[in-house]
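1. Sequence and computational prediction follow.
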Amino acid sequence: MKIFIAGLPFEVEEAELRAVFGDFGVVKSLRIIKDRETGKSRGFGFVEMPNDDEAKEAIKNMNGGDYNGSKITVKVAEDKPNDGQSRGFSRGGGGRGGYNR
């Protein structure tokens, strides 16, 4: 199960978060999303846990909780629709080159 985490303090590292979720079970993967230009955390990330029961337990215990002074949101990650929107393409067209003709 893939889990979405929001409201993370910007200084939290992946190893620390992996250890926290590891208290609930096996963590298959974990990624804190970072700004492309600065490399700094954007305050959210994803955890993948192969056992759904362990993932649900982590969600139940962590959602709305305090993590290093920040209230975090922890929930099942929603799949992005695969309609071109997730890659930044719009169906309406126009203006993508930085100027309009």
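-> In hand now; what should we look at?

2. make it CA atoms for all contacts and neighbour counts henceforth
-> Will do.

3. Looks like I72 contacts G45 (just checking).
-> No: counting by C-alpha atoms under 8 Å, I72 stays clear of G45, with 11.1 Å between them.

4. quick one: common contacting residues for the two?
-> Common neighbours of I72 and G45, counting by C-alpha atoms under 8 Å, 6 or more residues apart in numbering, are I5, A6.

5. Any idea how far apart the tips of stretch 76-90 sit?
-> Using C-alpha to C-alpha, to the nearest Å, one end of stretch 76-90 lies 26 Å from the other.

6. Go through it and flag the buried ones.
-> For stretch 76-90, the neighbour count (16 or more other C-alpha atoms under 10 Å) marks V76 as buried.

7. And for that stretch, what's in contact with it?
-> Residues outside stretch 76-90 that contact it (C-alpha under 8 Å, 6+ apart) are M1, K2, I3, F4, F46, I59, R91.

8. adding another structure so you can compare the two:
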Amino acid sequence: MTIYIGNLSYRATEEDLRQVFQEYGTIKRVVLPTDRETGRMRGFAFVEMDEDAQEDAAISELDGADWMGRQLRVNKARPRERDSKQVVRQSGF
């Protein structure tokens, strides 16, 4: 399972997220997506931890928490939905 963190401060770094989430267990991976054109953070991140129980505890404790002046949205990440344009481009049509 992967955790989605939304409404994230644009000042947040990977190290900031590691410090917050390590309180709940071992972190496998942190991803901070950036805008392709500007290179700036997009205001959300993904964190993957070793155990589902650790991720559940982090979600339960951090969803709605005020962090860096913003109220976080923390939940289980859902698979990215593909739109029809994306499918057409990948299939070569």
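-> Right, received. Where do you want to start? This is a predicted model, so every value here is computed, not measured.

9. hmm, which of the contacts of stretch 76-90 of structure 1 are the buried ones?
-> Buried among the contacts of stretch 76-90 of structure 1 by 16+ other C-alpha under 10 Å: K2, I3, F4, F46, I59.

10. from those residues, which ones fall inside strands?
-> Among these, DSSP state E puts K2, I3, F4, F46 in strands.

11. Would you confirm that the last one contacts M1?
-> No: contact status for F46 of structure 1 versus M1: not in contact, 10.3 Å apart, counting by C-alpha under 8 Å.

12. which secondary structure element contains P9 of structure 1?
-> Per DSSP states H and E: P9 of structure 1 is located in neither a helix nor a strand.

13. all helices of structure 2, in order?
-> For structure 2, the helices defined by DSSP state H occupy 14-21, 52-62, 84-91.

14. quick one: the second one to helix 14-21, angle?
-> Orientation note: helix 52-62 of structure 2 sits at an angle of 100 degrees relative to helix 14-21 (axes from the mean of the first three to the mean of the last three C-alpha atoms, to 10 degrees).

15. Helix 52-62 of structure 2 vs structure 1 - mean distance after superposition?
-> After superposition onto structure 1, the mean distance of helix 52-62 of structure 2 to its aligned counterpart is 0.4 Å, using mean C-alpha distance after the TM-score superposition for structure 1.

16. Pull up the aligned stretch in structure 1 for that helix.
-> On structure 1, the counterpart of helix 52-62 of structure 2 by TM-score structural alignment is residues 52-62.
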